[in-house]
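Trainee: how does the following fold in three dimensions:
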Amino acid sequence: MCGIVGIFDTRGQRAIDAGLLRRMNDTQSHRGPDESDIYREPGLGLGHRRLSVIDISLGQQPLANEDGSVVVCYNGEIYNFRELTAELKALGHQFRTRSDTEVIVHAWEEWGEACVERFRGMFAFGLWDRNSRQLFLARDRLGVKPMFYAMLPNGFFIFGSELKSLLAVPGLPKMFEARSIEDYFAYGYIPEPRTIFQSAFKLPPGHRLTQKMNAPLAQALRYWDVPFRTGARISEGDAQAELVERLREAVRIRLVAEVPLGAFLSGGVDSSAVVALMAGLSDAPVNTCSIAFRDKAYDESAFAAMVAQQYGTQHHVQTVDTEDYGLVDTLAALYDEPYADSSAIPTYRVCQLARQRVTVALSGDGGDESLAGYRRYRHAVAEERMRRLLPACARRPLFRMLGRYYPKADWAPRIFRAKSTFESLARDLVDGYFHGVSLMRDAMRDQLFSRGFRSSLQGYRAVDTLRAHARNAPSDDPLSLVQYLDMKTYLPGDILTKVDRASMAHALEVRSPLLDHELVEWISGLPPGLKLQKGEGKHVFKRAMLQHLPQQILYRRKQGFAVPLEAWFRGPLRERVRTALLGNGLASTGIFQPAFLAMLVEQHQSGRRDFSAPIWTLLMFDAFLRKELGTAYANG
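Mentor: Have a look, this model is predicted:
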């Protein structure tokens, strides 16, 4: 895995400042501690930080073709590079290395922009073609690897693996994007293509961009999408067998490495399935890594140990204190923009543990999105079934009224917590789903934001992001639609961002077999009833894995990484919360209503309400502003 940067003069062939290029490159030294190099020619500069995994002796970057007219800097792994190498050699291309990087330059020569459609893997790269004077950027289909870019006012186009590489450029305007702030306080992250800054963008998953000379900022173009086309009829038994074989093959191609390799093992269905299939493909015991928590309410290590014992893995466990809240400022520096998934803390720790043993780790990421593992999918489908029982003209006013007057009862058993369900049923599927996944719902954000800030949004609402994706969705089946929405927003914006930054902070490469695009395409074509059946998510997957894993693993309640925010904010982080939310910093931005911030703090710390999610979201926004604005912000 690596970090990449680049500078392209779109107005001519001005000299690229070598010192600036190195500074951009060095902001990402954690992504590639093994080697560093830059390439310059008039009007173009590329930089690369390398974590050596394949062809350690010859795979240095930036890398050029035979005559030096095509140069690439690349982050990722192309798992079918050997097959492509053989095909390109047969077409007359000469190779100097055994690396997957060199495949990219020859694939560009042979297929041009369509080369990305031939790659199977995770990747983000910048490629310079001197003959056509154009810069080509591409990002993998699911968004495993990141790519940021911007056009400076002086005509220089810049890009990098992390936003911090762009922030190292003095000419980058740093005006905050109001819509991104609205998105952040709804989702807890900023969905593609926006960043927190008006001037910088993320290249969305499955997109490419060709920036030409004497042209404005190029438009990103989609080259792939999750199809969700139901394939030929298939029995459940055949689907189970084919799913295991396809996943086994996705695991197999991810075992190629010239460095120590292992796996994360949480004890959940997905990571356990990956480890089970790895064990069958490996001659030596698999290295597995797990996090344990002192507080048993958050601890899943016993389930991980059960799988490790079954497959005889070399299992490594680190116990994390549930008071591990010292990473707040570390996370702000890692993510470069506001990011509020608190599971980033244990994710950071498990990556730290894994790197002590291995350089490459396989994970179970992506299984919940493809195979309908989240409970919210079950709720969304059930609610849509109820919506269709009543015409909208009767349903909306009825459930709007029930939602308004039914008391909020977070403390009560789930069966009595109907307020949110009523509010959701008054909406359509997309709005209802947004209502369910929002960290801070519409009514709360209306109270949170000042009138001036709300005016600056010019009518934009965070749900507009989901609506835009829904208009392009390839299926109107309720389950497929909400899965598609997650694959466009939550998966790349939250899950994969979290894993990339946490792993790269420790120079650890993470590979995700369940995000193999050929596997994702095939799963998307399965009948929805095989994924979600009688309220059970991952139905076909769990049934398929019964011969490999015990029922206690497959059918226990999904838990996932969690931290005790509610207790932290009433105990050890009490004063930090009060300083952040009640101090001069947030108030001085003009974004928030101070009285509402005070209400959140008072009601949470008194124990009357649990506002841990909105408080964490505000705390991380405050940490971002402290990092970005420094002393001026802290002093209000």
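
Trainee: hey, let's count contacts and neighbours off CA atoms from now on
Mentor: Fine.

Trainee: and the end-to-end length of stretch 305-320?
Mentor: Criterion CA to CA, to the nearest Å; first-to-last residue distance in stretch 305-320 is 16 Å.

Trainee: which residues sit against it?
Mentor: With contact meaning CA atoms under 8 Å, 6 or more residues apart in numbering, stretch 305-320 is reached by 267, 272, 276, 279, 285-294, 301, 346, 349-350, 353, 549.

Trainee: how far away is the residue lying closest to Gln134 once chain neighbours are set aside from Asp368?
Mentor: Nearest residue to Gln134 in three dimensions, chain neighbours excluded: Lys212, at 4.6 Å (CA to CA, 6 or more residues apart in numbering). Distance of Lys212 to Asp368, given as CA to CA: 39 Å.

Trainee: buried set for stretch 556-570?
Mentor: Neighbour-count burial for stretch 556-570, counted by 16 or more other CA atoms under 10 Å, picks out 562-570.

Trainee: what's the farthest-apart pair in those?
Mentor: Spatially, the most separated pair among the buried residues of stretch 556-570 is Ala562 and Arg570, at 17.0 Å (CA to CA).

Trainee: my assumption is that Ile190 lies in a helix; please confirm.
Mentor: No - looking at Ile190 with DSSP: H, G, I helix; E, B strand; the rest coil, it is coil, so not inside a helix.

Trainee: isn't it right next to Pro492, touching?
Mentor: No - counting by CA atoms under 8 Å, Ile190 does not reach Pro492; the two are 10.1 Å apart.

Trainee: would you do the same for the sequence below? I want to compare the two.
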Amino acid sequence: MCGIVGILDLKGGREIARDLLDRMNQTQFHRGPVEGDLHLEPGLGFGHRRLSIIALEAGLQPLFNEDETLALVFNGEIYNFRELRTKLQALGHVFRTPSDSETIVHAYEQWGHACVNHLRGMFAFAIWDRPQQTLFMARDRLGIKPMHYALLDDGMFAFGSELKSLLALPGLKREICPLAVEEYFAYGYVPEPRTIFTGAHKLLPGHTLTLRVGQPVPKSKQYWDVPFTPHQQMTERDMEGELIARLREAVESHLIADVPLGAFLSGGVDSSSIVTMMAGVGSAPVNTCSIAFNDPSFDESEYARQVAERYQTNHQCETVDKDDYGLIDTLAGLYDEPYADSSAIPTYRVCQLARKRVTVALSGDGGDENFAGYRRHRMAMGEQRVRSMLPLALRKPVFGLLGKAYPKADWAPRVLRAKTTFEALARDLTEGYFHGVSINNDRQRKQLFSDSFRQRLQGYRAVEVMRGYADAAPTDDPLSLIQYLDMKTYLPGDILTKVDRASMAHALEVRVPLLDHQFVEWVSGLPSDCKLRNGEGKHIFKKALQPYLSDDILYRKKMGFSIPLAAWLRGPLRETMQRAVLNPALLDTGIFNVAYLKQMVDEHQAGTKDHATTLWSVLMFDAFLRKNGAGTATMQQ
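Mentor: Next up is the predicted model:
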């Protein structure tokens, strides 16, 4: 696990400033505190920070092929590197190190750009092909590892694992992108391929990017997608048996390491399934860790303890104060752009705890996306059943009117909060799902933004991100479609970003077996009613795990990593929120309707309305501005 950076002169031959490349590299010191190195030649510079996981003494990068015509910088792990190594050696390739990194170099030699199709793992890498004067970059299929890049006005191209590495470039345009702001306040993060700045971008998951000296336009190409190809008819019993076999194989493939290894254990289905499979693979006790909250309404550590006792793991649990709100500025520094998922706070803490004993931790992320485990999946399918009974021409005026007339009853029991449901029913599946997952829906963003900012958007709406994916989706099954939308937006933009930054802040590598692409491909072909049945998500997953986990673990109400936002903003963060709303840097962006900001603060603190999610997104946007220098982060005109 590492941090990588690079600069390429697309005009050819200009010297790369060593001190600039070093500054870029050092911004990511936390990603690889063990060692680092630079490589410079005319027109090219590569930098690397290393966290040693495999081949501890032999993985220093940049790494070259035999005649040094190819140079590689790589972040991630290749889980099938031993099989690939054997195959490549049989084809005549000579290896100089036992590292998984060198496998990529020889795979590129053998198969060119198609090398990515042979790699099983999480990765973001760049290869400089000196004879072809070509830079080839790739990101893993699901977006587990990040890759940012920028094309500068002077013809220099730069890339880095984190956005902060590009912010070291004096030539990077740091104007705030209005479309990215619209997307952030809808999703709670800036979805790929955009970043908050106009001058920087993210490489999409499952894509490669190719640049050739003398040709300044990068060429992006998709090499993989979630197939959702239905399996030939199988009985449920057969599905359950094959699911467990494939899960066990995926977990076992992720256990390759030359350093201490363990797992996160929340006591939920996904993390418990990983620990279960780990316990069945080896003889030594599994190292597990979890965090507890001093407020029982947020604490699920008892369930983690039950799993740990059943499988006799070497378990560690620490209690965290539910009012652990002191990380706001730390998080802004980790994510480099606005990021509003408040579960980043406990995620940071559990990574901090895990790093005390292990260097690699396995996580259960991906289970909800694979098996339709989110509450919003159930809600969306309920709404879709109503849509299927009534044509859009009838639904739109009827439910649109009800949505406008029905009060926003945040204070009421969930069954009476029908406004969002009515609004969703007036839309098609994609827009209805977008409406349901938005942290601030269209109506709320309209109130939040100033008139002048809405004019800058020129009618652009964040739903276009989902519409683009829906139009290209390989399935027309409603449940599969919304799972696909999650895998393209929420999974890489929120979940995987959160875990990557929180873990790398502590030099911890996190692996996600449930997102092994071979496992994802197989699960995507399961019938939808095996994933969501009678209002119960993860149906087939839970059935398959019944011999391994108790019903208390499998069928209890999902809790998640929640924190008491509403109470924080009425209590200990009250003054912080007021300062943020009045921060000149925030107001100078021209983005916000200042009167509405103040109204929300007053209503929330009086307890008459719950604006916690919106106010938190504003608070984290303000933290981003302060962290990045208010004067240098300006709005694009």
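
Trainee: if we can go back for a sec, ok, Ile190 and Pro492 of the first structure, which is more surrounded?
Mentor: Counted by other CA atoms under 10 Å, Ile190 of the first structure and Pro492 do not tie: Ile190 has more neighbours, with 27 against 24.

Trainee: for the more buried one, what are its contacts?
Mentor: 180-181, 183-184, 196, 338-339, 493.

Trainee: measure the residue nearest to it when sequence neighbours are not counted to Leu353 of the first structure for me?
Mentor: With CA to CA, 6+ apart as the criterion, Ile190 of the first structure has its nearest non-adjacent residue at 5.2 Å, and that residue is Tyr184. Between Tyr184 of the first structure and Leu353 of the first structure the computed distance is 30 Å (CA to CA).

Trainee: more neighbours: these two, which one.
Mentor: Using other CA under 10 Å, the more surrounded residue of Tyr184 of the first structure and Leu353 is Tyr184, with 26 against 19.

Trainee: hang on, isn't the more buried one packed against Glu337?
Mentor: No - if you go by CA under 8 Å, Tyr184 of the first structure and Glu337 don't touch, sitting 9.6 Å apart.

Trainee: re earlier: just the buried residues from the contacts of stretch 305-320 of the first structure, in ChimeraX please.
Mentor: Buried residues among the contacts of stretch 305-320 of the first structure (16+ other CA under 10 Å), as a ChimeraX selection:
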select :267,272,276,279,285,286,287,288,289,290,291,292,293,301,346,349,350,353,549
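
Trainee: among the contacts of stretch 305-320 of the first structure, which lie within helices?
Mentor: Applying DSSP state H to the contacts of stretch 305-320 of the first structure, the entries found in helices are 272, 276, 279, 301, 346, 349-350, 353.

Trainee: pull the most distant pair out of these.
Mentor: Taking CA to CA, no two of those sit farther apart than Ala279 and Pro346, at 25.1 Å.

Trainee: how about the strands of the stretch 151-300 of the second structure, start to end?
Mentor: Remark: strands assigned in the stretch 151-300 of the second structure by DSSP state E, counting those that start in this stretch are 156-160, 201-202, 207-212, 215-222, 261-264, 287-293.

Trainee: so which of these is nearest Ile591 of the second structure?
Mentor: Of all those, strand 201-202 comes closest under CA to CA, at 21.5 Å.

Trainee: quick one: residues in contact with that closest one.
Mentor: By CA under 8 Å, 6+ apart, the residues outside strand 201-202 of the second structure that reach it are 146-150, 192-195.

Trainee: cutoff 6 Å now
Mentor: Strand 201-202 of the second structure has contacts (CA atoms under 6 Å, 6 or more residues apart in numbering) with 147-149, 192-195.

Trainee: same deal with stretch 39-55 of the second structure?
Mentor: By CA under 6 Å, 6+ apart, stretch 39-55 of the second structure touches 1-9, 12-15, 25, 32, 34-38, 98-99, 257-259.
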